[in-house]
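**Student:** Predicted model, plus sequence, below.
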Amino acid sequence: METTTTIDPAEVAKFEAMAAEWWDPAGKFKPLHMLNPCRLDYITAQIAAQFGRDLKAPAPFAGLRILDIGCGGGLLSEPMARLGAEVVGADAAERNIPVARLHAEQSGLTIDYRHCAAEDLAATGERFDVVLAMEIIEHVSNPQGFTDTCAALLKSGGLMICSTLNRNPKSWLMAIVGAERIMRWLPVGTHDWTKFITPDELFGLIRKAGLDPMDRKGMVFNPVTWGWKLSDRDLSVNYVTASVKR
């Protein structure tokens, strides 16, 4: 029986073409390198709160099984492994996996990287304490199907953290015109503004999948400090959500 997939082949091809540059902070993934500390602040705080972990303790995520969907070169998988978690990194872009494996090996980390779709993992019955779906839902062919799969991959009481881009004139100006066409942070065409998802739409997808939304915050770029910070109010462009399986 063939597994139904939400993979969009055209989107996978975009990231296949950039695979070699994952760990170059000045390369095509420069925006993610810049955003990563902000993402990690949110992710680690949410996991610690959900599972009662002390982030100052050695290996605070020991005993937790974390899935990083759309792991790319491992920018999030590696920090999770350093915090003690058992990490599976999955990506539909085949060329990303050897890049991620090599970097993890060079960093002395054990991470289970797999070239597969989220649906493939769900079909095997694998379950996780945490599912990270960061900057991926705007690249899939069926957002509800993808969210349903994320929910299926979670254990009861498990945590899903999902980030994406809001859909409004400001996000088109910032993410499409600014990031792709003016700053050249990303190749033109990396994002399709029509596939961006508003926070209320995402919460709707999450609830329909059987998860309870717990939190959402904006990730805001400051051109003065040239850095990102979390915001309780400004979800106008980049934002991140946390939800728990009932």
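**Tutor:** Everything's here; your move. Residues are numbered from 1 along each chain as shown.
**Student:** C-alpha from now on. contacts and neighbour counts both.
**Tutor:** Noted.
**Student:** what about the nearest residue to G74 once chain neighbours are set aside, distance to P37?
**Tutor:** Excluding its sequence neighbours, the residue lying closest to G74 (C-alpha to C-alpha, 6 or more residues apart in numbering) is A100, at 5.4 Å. A100 is 19 Å from P37, where distance means C-alpha to C-alpha, to the nearest Å.
**Student:** With neighbour numbers in mind, choose between those two.
**Tutor:** A100 (27 against 15; other C-alpha atoms under 10 Å).
**Student:** Report the secondary structure element holding that one.
**Tutor:** Counting by DSSP states H and E, the element that carries A100 is helix 96-106.
**Student:** you'd agree the residue nearest to G74 is up against G70?
**Tutor:** No: between A100 and G70 there is no contact, the gap being 11.5 Å when judged by C-alpha atoms under 8 Å.
**Student:** which parts of the helix holding A100 are buried?
**Tutor:** N96, I97, P98, V99, A100, R101, H103, A104 (16 or more other C-alpha atoms under 10 Å).
**Student:** Take this one as well and set it beside the first:
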Amino acid sequence: MLNASIDPDEIEKFSALADEWWDTEGSFRPLHKLNPTRLSYIRDNVFAQFRRHSKMNTPLEGIRVADIGCGGGLLTEPMARLGAEVVGFDASERNIMVARNHSQRMCLDIDYRLATVESVVDAGERFDVVLNMEVVEHVAHFDRFLEACCELVSPGGMMFVATLNRTLKSFAFAIAGAEYLLRWLPRGT
């Protein structure tokens, strides 16, 4: 098995916030606000790649999706509603528990697993779409993590990666502004 790229401090931090995933006014408020935009981008690109269209009831039926670092399932659930077979992975047991409970209340069939990306690679699983959204900034070994994520993508598949830019402007807005001044995000996230 590849050495896990997880950062135990980051897992602990997000485990402590797990009960807030579905609170639209809580710590994850910015993700709730961003979600429609990023979902639209992902959906449109997946539709194009796999020749699907929005007129279908479940346009992503037959598409296998992995949501790496799924947290409480904020992106996992909309993908399942589009008909995809979605597997959400997270290294936080608390996050997985919150995600499972919420998806059950929403009557969604989502496979949530406590796992690292490396353990999923070792199991030989592959996916048509890999979502790697706002995760890379929280891992201990970026190169190792991204390499493992790439191994999850099936031939002809695609991966989406999103993270904050490492620029002074991004630091000023996302960290100084959102975490310390406006308190939209918990400090250190």
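**Tutor:** Alright, I've got the coordinates. The shown structure was predicted, so the numbers you read here are calculated from the model rather than taken from an experiment.
**Student:** Can you give me the TM-score here?
**Tutor:** For this chain pair, the superposition-based TM-score is 0.98 by TM-score structural alignment, normalised by the length of structure 2; 189 aligned residues with a C-alpha RMSD of 0.8 Å.
**Student:** picking up where we left off before, need the contact list for the residue nearest to G74 of structure 1.
**Tutor:** A100 of structure 1 is in contact with G72, G73, G74, Y113, counting by C-alpha atoms under 8 Å, 6 or more residues apart in numbering.
**Student:** try F28 of structure 2
**Tutor:** Contacts of F28 of structure 2 by C-alpha under 8 Å, 6+ apart are E20, W21, W22, W184, L185.
**Student:** ok, it to D111 of structure 2 distance?
**Tutor:** 22 Å.
**Student:** Could you list which residues are in contact with L35 of structure 1?
**Tutor:** Contacts for L35 of structure 1 (C-alpha under 8 Å, 6+ apart) come out as G227, W228.
**Student:** Give the helix, strand or coil label for it.
**Tutor:** Of the three states, L35 of structure 1 takes helix under DSSP: H, G, I helix; E, B strand; the rest coil.
**Student:** Can you find the partner of it in structure 2?
**Tutor:** In structure 2, the residue equivalent to L35 of structure 1 is L34, according to TM-score structural alignment.
**Student:** F128 of structure 1 reaches R65, doesn't it?
**Tutor:** Yes: at 5.2 Å, F128 of structure 1 and R65 qualify as touching, with contact defined as C-alpha under 8 Å.
**Student:** Distance check, A100 of structure 1 against F61 of structure 1.
**Tutor:** 21 Å.
**Student:** Kindly report the same for L75 of structure 1.
**Tutor:** From L75 of structure 1 to F61 of structure 1 the distance is 17 Å (C-alpha to C-alpha).
**Student:** for W185 of structure 1, same thing?
**Tutor:** 33 Å.
**Student:** likewise E105 of structure 1?
**Tutor:** Taking C-alpha to C-alpha, one finds E105 of structure 1 at 20 Å from F61 of structure 1.
**Student:** In terms of helices and strands, where is the spatially closest residue to T190 of structure 1 that is not a sequence neighbour?
**Tutor:** Counting by C-alpha to C-alpha, 6+ apart, T190 of structure 1 lies nearest to K14, which is 6.8 Å off, once chain neighbours are set aside. Taking DSSP H and E as the criterion, K14 of structure 1 maps to helix 9-16.
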